[in-house]
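Peer 1: With the input below, show me the fold.
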Amino acid sequence: MGSKVVVAGAFMVLLISSSLAVAAEVNVYSYRQPFLIKPLFDAFTKETGIRVNTVYARKGLVQRLKNEGLNSRADLIFTVDIGRLSDAVSAEVTQEVNSDILDANIPASYRSNKSHWFGLTSRARVIAASKERVKEGEISTYEQLADPKWKGRICTRSGKHPYMVALTASMIAHHGEAKAKAWLSGLKANLARKPQGNDRAQAKAIKEGQCDLAVMNHYYMAQMMRDEKQSAWADAIFLVFPNQSDRGTHLNVSGMALTKSAPNKAHAIKLMEFLSGDLAQRMYAEENSEYPLKPGVPWSGLLASWGKFKADTVALDQVAKYRADAIKMADEVQYDAN
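Peer 2: The predicted model follows:
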């Protein structure tokens, strides 16, 4: 009888151990490509023993979370801009996170005022200018993109792409709807071609002489510099960090949010805190050529070589509030039309 009890007890210990081993994981739905975030997750697993599983998609993850409801196995959603972060919150698929570590590491401008999302890295929305046809100092603000002197000389992607929407929303936040609409209309009037392509396509267009100015995220410059086929595009341009004499350059973020379902909530919050810390922030800065959000974490060598700049301090929650207005505005000025 005694041996049966011992065997039974050992079996129960095995079951409990197996259960704990299975529970030591975090499930991430990610808009960020796996190769960009896997090194961070590997470092987290090495430090904590908690495995990170990732589902990657270019779109549709918020709707997937809605469809799955509380049965979803996802703990975290990773996104690549403030638009998708705010969409997740609006869809009610996230929950509040109370963490002194996150609050200390991520500045208030780059996290939800209700603690539903937290930025991880920032990306500057800069002006790319032709080295051949634009002089240093000839353009220094976003507002000047609407100056008639640039008529037929500017290229951008769609006015309803999330990156452009965020920039327009920031203009609404700073100038009000009427002035922002006049700016967007003026920018539209200065386009050299119908909005098209991604940010790198704008640099390519400058290289090919189709336009002299473009708007792009800074890290695309770093990516082009490392790409043998695209390095010529990078060589053809220089970057302008706008509005250094007033409000500063508009920043967007990559970010994360805890899902409402979160079956591994404690582990997920631990991962969020890890990603906001020195090691992960430094890895992001080095590997993805983005700016770390935690103050004091050094920038990558390339970004440091470009110099310090003044960032716009308007809270991204405020920018997100005007996204719908910015999309409507793009339609009203027929930004994407021929």
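Peer 1: Please count neighbours and contacts with C-alpha atoms only from this point.
Peer 2: Noted.
Peer 1: quick check, L258 in a helix?
Peer 2: No: counting by DSSP: H, G, I helix; E, B strand; the rest coil, L258 falls outside a helix, being strand.
Peer 1: one more, for comparison:
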Amino acid sequence: MKKLFLASAIAVSAFSPSVMAADEVNVYSYRQPFLVEPMLKEFTKETGIKVNVKFAKEGLAEKLKQEGEYSPADVVLTVDISRLAELTKMDVVQPVDSKIINTNIPSQYRDKEGEWFGVTTRARAVYSSKDRIGKLPASFDYLDLAKPEFKGKICTRSGKHPYNVSLVSAMIAHYGEAETKTWLEGVKSNLARKPQGSDRAQVQAIKEGLCDVSLGNSYYLGKMLNDKDQKAWADAVYINFPGQEAKGTHVNISGMAMAKYAPNKDNAVKLMEFLSGDVAQGMYAQDNFESPVKSGVKRSDLVASWGDYKADTLSLDEIAAHHAAAIKLLDEVKFDL
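Peer 2: Got it, this is the predicted structure:
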């Protein structure tokens, strides 16, 4: 487990009772450092409360369970509804009743029991090659990825990555397990290569001619366009929002929850309220190219330039409920093999 955690520039190397003072708050984060550190630094600047962070790619729920009442964690930041569902299922978080948070975050993006809250939204988009495919029609839907016309043209990261698991979960909610399994088999047969890499790596593969379309979160396009080494990848694709004439585009969240045994509970609430407020929400929008959940906070000009789209209204609770079934289907079709 030790290898999973990397201390950020603003984090201490380890948590201990000596660092759990009244002016500090401890965070466990699945989100990458560059995505959250600007907001955490701003929180410290405004409140004087120091933020200690441990970052991980996996294993946080298990770590919290193992640590139990001795855990130093106050707040958990996640990248996906499935991660939030895992935290609640393993009983390692606690409800938060904050009028500020409940006012800032719409009910559709928070747990009815108050055990987790969405902080930003992102669309599970489909990228297409400008040269070989062009902009996909408005009628394009996720179901189309299983059609013969995309034979050998699709790239994606692991089917069992949380982003894809949530999409498959949504498909199950809409179409049932049998039809979703048939769809997964079709998508698998259309893959240009074995699932691998990140969402950005799929766009790179399109630029290099290895495939023509890929699945990827919308905010990555903004990140690539603002990275001198990756801009050429982004310039080679169109971003498409599937389901505009059907169920709508699948939307997921990044989120937050309070650890069950938070030793700095008051500071944890303050941090969570800050992340739901105008300043942090604006930073998420402008710096990360994510869509804020708080009403009235504008998307960045770049994100707005991609156009408006109809989002799938399926509840996040329902998506999370099909997580286990989605994993089962991905195993059954041997999607990653």
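Peer 1: need the contact list for the residue nearest the centre of the first structure.
Peer 2: Centroid-nearest residue in the first structure, with C-alpha atoms, centre = their mean: S254, separated by 2.6 Å. S254 of the first structure sits next to 78-82, 119-123 when contact means C-alpha atoms under 8 Å, 6 or more residues apart in numbering.
Peer 1: quick check, nearest of those to L20 of the first structure?
Peer 2: Here the nearest of those to L20 of the first structure, counting by C-alpha to C-alpha, is F78; it sits at 25.3 Å.
Peer 1: Report the next helix or strand after the strand or helix carrying the closest one in sequence order.
Peer 2: If you go by DSSP states H and E, F78 of the first structure is part of strand 76-79. Downstream of strand 76-79 of the first structure, the first helix or strand assigned by DSSP H and E is helix 82-90.
Peer 1: And the contacts of the helix or strand following that next one?
Peer 2: Reading on from helix 82-90 of the first structure to the C-terminus, the next helix or strand found by DSSP H and E is helix 100-105. Under the criterion C-alpha under 8 Å, 6+ apart, residues 118, 272-273, 276-277, 293-295 lie in contact with helix 100-105 of the first structure.
Peer 1: buried residues in helix 100-105 of the first structure?
Peer 2: Of the residues in helix 100-105 of the first structure, 102-103, 105 count as buried by neighbour count, 16 or more other C-alpha atoms under 10 Å.
Peer 1: ok so, going back, next, the angle from the one helix or strand the residue nearest to the centre of the first structure maps to to helix 82-90.
Peer 2: Using DSSP H and E, S254 of the first structure falls within strand 251-258. Angle, strand 251-258 of the first structure to helix 82-90, by axes from the mean of the first three to the mean of the last three C-alpha atoms, to 10 degrees: 30 degrees.
Peer 1: Please, which helix or strand holds A180 of the first structure?
Peer 2: Using DSSP H and E, the element containing A180 of the first structure is helix 177-189.
Peer 1: so how far is the following helix or strand past that helix off the chain centroid?
Peer 2: Using DSSP H and E, the helix or strand that follows helix 177-189 of the first structure towards the C-terminus is helix 199-207. Per C-alpha atoms, centre = their mean, to the nearest Å, the displacement of helix 199-207 of the first structure from the mean C-alpha position of its chain is 21 Å.
Peer 1: contact partners of helix 199-207 of the first structure?
Peer 2: Outside of helix 199-207 of the first structure, the residues within contact range by C-alpha under 8 Å, 6+ apart are 128-130, 155-157, 211-217, 220-221, 224, 230, 232-234, 236-237.
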